[in-house]
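Student: Following is a predicted model, sequence given first.
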Amino acid sequence: MWRHVAANALTFLTVALFLLAGLVTWGVSQYSAPGPLAQAICLRVAPGANFREVSEDLGQKGAVAHPTILRLGADYADRTADLKQGSFLIPEAASMQEITDIVTGDGASTCGTEIVYRIGVARTLAQVRELDPATGDYDERAEFEPLSDAPVPAAYEQVKAQPDTTFRVVVAEGVTSWQVAQSLDAIDVLDGDGTPIPPEGRLAPDSYAIRPGDSVADLLARMQAAQDAALAEAWEARAQDLPFDTPEQALALASIVEKETAIPEERAVVASVLVNRLRQGMRLQFDPTIIYGITRGQGLLDRPIRQSDIDGVTERRLHGEVAYNTYVLDGLPAGPIANPGRAAIQAAVNPAATDYRYFVADGTGGHAFAATLEEHQRNVARWREIEARQAEEAEAADPEPADGSN
């Protein structure tokens, strides 16, 4: 009898182990298989939340079919203690393993709301944006200029206080160091006021993730380190026989390229015009150098360029010398006239192989290039015709003066 009982017990144990092995195999396959989520969602993990709460929330949202398996899988992988707070994008059909990786990763929010501070040539904007997980696009909720006296939108204050909001500073190509320093000082989530202005050209235009409480000085140091690296990399791979000798001169040339064109495919061609002029001993004669000579990068010139500006009279009167006006100077200006981006720096040290010495706007947003003065004069004449036609069209569309006078 006991032998019979033992045999039955062994049979039951074998079946139980077989079923348990099957259950484990099924659970592992469920953990790594594509999930049921039909459309991407934003998952918010609140401060202090635990993995049980998160798994149940995911179950209610239809992202996982078996919250218990998610918890067991995360626990087996020893990841439950790594749960991060924030808002995370859970993509369509994400597996439980992928979801675990997302919510226990580096902690950077990938969904929800963000505040972006855009430092541009003409103005600085703060934008409050929210990601639509279904489309991957951001919807703007508010926008204002931190350097203005306009009231700060309530949506900004609300989003700024949320623990899972992300923050970025985006610096456009062609801004000056003064503009960057002034704008950063006006961003209320950064610490620092009256930060010294970094040398012109030494800040890398890029997107920088920030956190409330970061210092302006530290952020500027990050920008300078990035620009130093970009310049060193480009200088190492420079073309031979360039008509300048130092990375600093390359940076000055790159800044002129940056101010003269915003079209990527034109940068190397514009650089070739500068290089060809330098090689032939021609003055560069570029208007942005006149403007920088007058303003030293501190604001925009709010009037047209005058003949006295071209002659260097204004720069001498304001600063006692002509250091940037390439209509008066031979060779490159005393230094950069803005902060060029990586592409402009690379174009400056690897210009296109052309015989161009001139260019002028062509009416399409780009430029018409010429090797001879005669060809350039024809291009200028065409541009004047385009300008006159555009003025006539504008007058026909709005014949009344803006102030309503006659």
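Tutor: Cool, got the structure. None of these values were measured; they are calculated from a predicted model.

Student: CA atoms for contacts and neighbours, from now on please.
Tutor: Will do.

Student: Run through the helices of the chain in chain order.
Tutor: Across the chain, reading from the start of the chain, the helices by DSSP state H fall at 2-32, 51-60, 67-76, 96-103, 154-160, 177-186, 216-236, 247-260, 267-279, 287-295, 307-310, 313-319, 342-349, 373-397.

Student: this is the comparison structure:
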Amino acid sequence: MTESESTPPAETPPSVPPPDTEVPGRKPRRWGLWISLFLLALVLLAGGVGLYGWQRYTGTGPLTADKTLVIPRGSGVAAISRQVADAGITRHPLELAVALRLRRDGTVLRAGEYAFPAGISLRGAIDLLASGKTVVRRFTVPEGLTSWQIVELLRADAALSGEIAAVPPDGSLLPETYHYAYGDARGDLLSRMQGDMDRALDRLWAARAPDLPIADKRQAVILASVVEKETGVASERPRVAGVFVNRLRLGMRLQSDPTIIYALSDGKGFIDRPLTRADWKLQSPYNTYIVDGLPPGPIANPGLLSLQAVLQPETHKFLYFVADGTGGHAFAASLDEHNRNVVRWRKVRDGE
């Protein structure tokens, strides 16, 4: 091949500048970087907001001391949110409402009385209000009260609701400690007392001693109410019951002062003065100094121990008892012995 026939050299292609390099007359293309930085900032901001919100939701709340709060029936989320904020449980009235909406789990807040511990978190407050685990209150019925006295205690308890139409018969309510929640009805509590008395009496009657001078469960309650009012010493009740059982078997009158007090008080169970000799002559079917056998009805609501004492009385020969000055009683099988015990009691009473 001749020199004139040789292939001409290939042309060198024009150089292409790399992206984002400055070319005379062209602006640099940096918009992609700025968008990336902006999106990163948004992510960081959202994460920070989310972290802050989670800490406010799960972290220690502003409540500085344990607090009990009553959520009224019919309260909506907005009202509850304001109430817990006003109580210092949350920091702002909107916190609870917003958190509840964000949960999206169908949580329903319940009315009632709740005990919020100090520092409870927003999440803990919502969980507590949704749980229905309200404060458990206690209503204690002392042994030996009349039904009128028990009803007065119920009416005085502001945490209970509703009216009591009529006072139940004496002897129909079981003295005990009853649990209830704020707003429970007084009538419902009375019904529980009556049901508990019926069940307790059925159980104790089935296990009664044989050959008792007691015809039925009602008579057992009547005698138990007399025993209840005669002594506050639990260990004495079977012995006191034995005295009255011995008297009934012999046809002796019970001669119990509390039966006169019941008659004088029109069933309220107390008077503001000591008994006198004239009171012992009171013409009333409840005066066991002048009537034979049991009074016509209970003179109080006896407790379990008195009911058990009457249905399982102590076996002995005692027919009398009188206070001994120590809170208990001195027992006697004969009138002479009893009179000596009375003399000793009067010396103690008069400080001789």
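Tutor: Ah, there it is. Note that the structure is a prediction, hence the values are computed from the model and not measured.

Student: Fetch the TM-score of the aligned pair.
Tutor: Once the chains are overlaid, their TM-score stands at 0.63 when taken by TM-score structural alignment, normalised by the length of the second structure; 245 aligned residues with a CA RMSD of 3.1 Å.

Student: possible to save the helices of the first structure as TSV with mean neighbour count?
Tutor: Converted to TSV, the helices of the first structure look like this (neighbours: other CA atoms under 10 Å):
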stretch	mean neighbour count
helix 2-32	13
helix 51-60	18
helix 67-76	19
helix 96-103	22
helix 154-160	14
helix 177-186	22
helix 216-236	17
helix 247-260	25
helix 267-279	24
helix 287-295	22
helix 307-310	15
helix 313-319	16
helix 342-349	27
helix 373-397	14
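
Student: quick one, longest helix in the second structure?
Tutor: The helix of greatest length in the second structure, counted in residues with DSSP H as the criterion, is given as helix 31-58.

Student: Where in the second structure does stretch 128-139 of the first structure align, residue-wise?
Tutor: Aligned by TM-score structural alignment, stretch 128-139 of the first structure falls on no residue of the second structure.

Student: List the residues that contact the most centrally placed residue in the first structure.
Tutor: Within the first structure, one residue has its C-alpha closest to the average C-alpha position: by CA atoms, centre = their mean, that is Ser207, at 3.3 Å. Shown here is Ser207 of the first structure, whose contacts under the criterion CA atoms under 8 Å, 6 or more residues apart in numbering are 168-171.

Student: where's the equivalent of it over in the second structure relative to Thr140 of the second structure, distance?
Tutor: Taking TM-score structural alignment, the alignment pairs Ser207 of the first structure with Thr177 from the second structure. Distance of Thr177 of the second structure to Thr140 of the second structure, given as CA to CA, to the nearest Å: 4 Å.

Student: which residue in the second structure lines up with Gly363 of the first structure?
Tutor: Counting by TM-score structural alignment, Gly363 of the first structure corresponds to Gly325 in the second structure.

Student: wait, doesn't its match sit right on Val348?
Tutor: Yes: contact status for Gly325 of the second structure versus Val348: in contact at 6.1 Å, counting by CA atoms under 8 Å.

Student: residue in the first structure matching Asp257 of the second structure?
Tutor: Asp257 of the second structure is assigned Asp287 in the first structure as its aligned equivalent, the criterion being TM-score structural alignment.

Student: Stretch 289-300 of the second structure aligns to what range in the first structure?
Tutor: Counting by TM-score structural alignment, stretch 289-300 of the second structure falls onto residues 327-338 of the first structure.

Student: buried residues in the matching stretch?
Tutor: Within stretch 327-338 of the first structure, the residues that count as buried by 16 or more other CA atoms under 10 Å are 327-329, 331-338.

Student: Just give the nearest non-adjacent residue to Ala338 of the first structure, would you?
Tutor: When the adjacent residues along the chain are set aside, Ala338 of the first structure lies closest to Thr176, with 4.5 Å between them (CA to CA, 6 or more residues apart in numbering).
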